[in-house]
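Trainee: Sequence and predicted structure, then a few things I'm wondering about:
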Amino acid sequence: MIDVDRVDSLVDVLAARRKSGTQIVLVSSGAIAAGLGPLGLSTRPRDLATQQAAASVGQGVLVACYTSSFARYGLRVGQVLLTADDMMRRSHHANAQRTLARLLELDIVPVVNENDTVATDEIRFGDNDRLAALVAHLIRADALVLLSDVDALYDGDPRRSGARRLADVRGPEDLVGVELGKGGAVGTGGMVTKVQAAKIATGAGVPVVLTAAARAAEALAGADVGTFFHPGGRHPGTRLLWLAHATTGRGRLHLDPGAVEAVVDRRKSLLPAGVTAVEGDFAAGDPVDLCGPLGRVVARGLVNFDAGEIPELLGRSTRELAATLGPEYERELIHRDDIVILEPHH
């Protein structure tokens, strides 16, 4: 059931900012929950097919609610449904970028949600906080505001006396000793996912404010409310950000130490000679995890071959493969432009 009063309160704030000249993109959750009532369900279904059915009904209910609420201010909304699977494909993420940009040019307020009707457990963003961070990067937002049910990030449970508000977070060192996940649980997210989303956005150069919905107007006005996460200096390519945070590996390639050093430290392409084993059932173009000798995932990339083709390539040079299998095999397993490093190699 949608709380129309809460929606209207949020839209009041967003409409005021929009009327002052600020472009707004709203990332909203709630499609599955909005579909429960019309389907006569009292609780969130556990099976994927019924969740997708609820989302199908609920997406219409949700966007109708936003359409009605923004219409009070003469503003129109446009629904944008994204899937993680789409976003790792070169052409698809570019299409999403163009669509959002054009909606803003046309003075439409985009309402973004994960397309739960087709997402599966293996290919989904997982939570709308992460989706919001990725969309903020996609549109090169000036700021991301994450709304919670508590007014800021605290160094402990905010319900306990003595818990201190963290006004600024400049890096991981500011979060040492902070208790996450106690208080601030919202939907399928919670404070853990909000901090993770803030890390994604700030790593992409987008500043983040985390606060309560009731303080959204103050946050958008730049007041000292909530927690401000300062942006980092890196600006990774959009597609690599999606690859790192909006995908899961469909399989694994195990690398020898030399290949790990080449890929991670020297940012080289992955060649068949450096791969010792392959796991999973994947197709060319799918994301796969790259593992070091101890099995730790160190990178992810878009592979150029089907899983079934790779075993006979292992340990062989591209020159040898071209001579025995044909010129189409004289190429890397994964090109360096399609590899994102997931953790530092030591």
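Mentor: Looks like it arrived, so ask away. Being a predicted model, the structure only gives us computed values, none of them experimental.
Trainee: Please make it C-alpha for all contacts and neighbour counts, starting now.
Mentor: Noted.
Trainee: so Gly232 makes contact with Lys199?
Mentor: No - look at Gly232 against Lys199 with CA atoms under 8 Å: they stay out of range, at 9.1 Å.
Trainee: the more surrounded of those two?
Mentor: Lys199 (24 against 17; other CA atoms under 10 Å).
Trainee: Distance check, that one against Val298.
Mentor: Going from Lys199 to Val298 by CA to CA, to the nearest Å gives 18 Å.
Trainee: Next: Thr247.
Mentor: 15 Å.
Trainee: Burial check on Ser161, number of neighbours?
Mentor: 8.
Trainee: Structure two is appended below for comparative analysis:
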Amino acid sequence: MKQQKTEQGEQEVRDAVRQARTVVVKVGSSSLTKPSGHLDVERLNSLVEVLAKAKQRGTSVVLVSSGAIAAGFGPLGFDSRPQDVSTQQAAASVGQGLLMQHYETSFARFGVRVGQILLTADDTMHASRYRNAQRTLQRLVNLGVVPIVNENDALATNEIRFGDNDRLSTLVANLVRADALVLLTDVDGLYTAPPSQPDARHIDFVPDVDQALAEVSVGGSTSGVGSGGMVTKLEAARVAVSSGIPVVLTSATHAGDTLEGNQTGTAFAPAAHRDSSRRLWIGFAANPRGSLVADQGAVEAVLGGKASLLSAGVVEVHGEFSAGDPVWIDDESGNHIAKGLSGFDSEEIPRTLGRDTSQLKRLLGEEYAHPLVHRDDLVLL
């Protein structure tokens, strides 16, 4: 999904963060740990104090916190983050309990209760699990609890995982219909190049994140304890602003200033329009089970934004899926142009291909005379 044109300026974005009724705050491992890899309780307590003050001002807070693996590998006797999956999972199992223990103790100083939510990518890819996660998170927020969300690193594998909590934070922001997303890291915002380079310039405001992704030179994680980097943060910002959510990227030490609307870090302007939860799930969380290959006429109609994908314009079907499952819509060169929910089981589709609505009614019956993907269930990429 590409960002739609926005008319918000920098101050409006920062005001939106300050006035947010619900804000999602993501903090990375490097912002919560010492260079040795052990959890830095002083840093954690400082962040909790900032978030507790935001709650006292009437803002509902959802915290997406990394740090389980980093908190665990020190107590297990490792000098640095383990590289193999099974040891990372073991470290996460030990570290997640330590992390939550410190969060519970720290938030309790301000009379704030917390709840733990561990998610895997699989939980967001399936519509029913996505709705379950959404209901739980919204109920916790309504009860005045601060949900603390992390990827379930103890069970997630490299095959199906978020890979970093930047992407997870944008999905959580959509799950709770957040009014703002704050990405906390170990640098004070976005630069035109890695900050270590002498010609790097700080960027205060990004009106178009798609353009920034094309023009800014960024790198991966250098902390040794995190799994993300500026690339993943820019991608997270792109997803959030495309969902209509304003974003500020800044260092954890400036979290308080950010939530108070002060000029710090980099602000990203949101798209003017925010889609429904259903369409946001299709666009950003759903995992396609197959693909429908459209001819040039159908591609142009779909890209126009108002047309359903009809059998008459589809030339091939790939994969095995059921009606209601997400699928890619591809052009004949193999490029993904959209995602959508299939109106048919995959085995039903071949006999419908190339036929218009009247032919479908006459040859296969009334029940086949509807789009392969209805425009209301279709999201452009």
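Mentor: Looks like it came in fine. Quick caveat: nothing in here was measured; it's all calculated off a predicted structure.
Trainee: How far off centre is stretch 119-130 of the second structure?
Mentor: Averaging C-alpha positions (CA atoms, centre = their mean, to the nearest Å) puts stretch 119-130 of the second structure 12 Å from its chain's average.
Trainee: now do stretch 45-58 of the second structure
Mentor: With CA atoms, centre = their mean, you get 23 Å for stretch 45-58 of the second structure.
Trainee: Please, where are all the strands along the stretch 201-350 of the second structure?
Mentor: 202-203, 205-206, 247-251, 266-268, 290-294, 314-319, 326-330, 336-341 (DSSP state E, counting those that start in this stretch).
Trainee: Could you check these and tell me which one is nearest Met100 of the second structure?
Mentor: strand 247-251 (21.8 Å; CA to CA).
Trainee: so what secondary structure elements neighbour the closest one?
Mentor: Secondary-structure packing of strand 247-251 of the second structure (3 or more CA pairs under 8 Å, 6 or more residues apart in numbering; DSSP states H and E): helix 10-18, strand 180-185, helix 230-242, strand 266-268.
Trainee: I'd like to know which of these is closest to Tyr368 of the second structure.
Mentor: helix 230-242 (34.2 Å).
Trainee: tell me, the closest one lands on which residues of the first structure?
Mentor: With TM-score structural alignment applied, helix 230-242 of the second structure matches the range 191-203 in the first structure.
Trainee: how big is the offset of the matching stretch relative to the second structure?
Mentor: Compared with the second structure after fitting, stretch 191-203 of the first structure has a mean deviation of 1.3 Å; criterion: mean CA distance after the TM-score superposition for the first structure.
Trainee: Count residues in the vicinity of Thr227 of the first structure, would you?
Mentor: Neighbour count for Thr227 of the first structure, taken as other CA under 10 Å: 21.
Trainee: before we move on, what about Ser217 of the second structure?
Mentor: Neighbour number of Ser217 of the second structure under other CA under 10 Å is 15.
Trainee: Same question for Arg250 of the first structure.
Mentor: 18.
Trainee: Tell me which residue of the second structure lines up with it.
Mentor: By TM-score structural alignment, Arg250 of the first structure lines up with Arg289.
Trainee: Confirm for me that that match is in contact with Val327.
Mentor: Yes - between Arg289 of the second structure and Val327 a contact is recorded at 5.6 Å, counting by CA under 8 Å.
Trainee: I'd like the helices and strands packed on strand 247-251 of the second structure laid out as a markdown table, including distance to Arg113 of the second structure.
Mentor: As requested, these are exported to a markdown table (distance: least, CA to CA, whole Å):
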| stretch | distance to Arg113 of the second structure |
| --- | --- |
| helix 10-18 | 22 |
| strand 180-185 | 21 |
| helix 230-242 | 27 |
| strand 266-268 | 30 |
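Trainee: Indicate which one of the ones you listed is closest to Tyr130 of the second structure.
Mentor: Nearest of these (CA to CA): helix 230-242, 17.0 Å.
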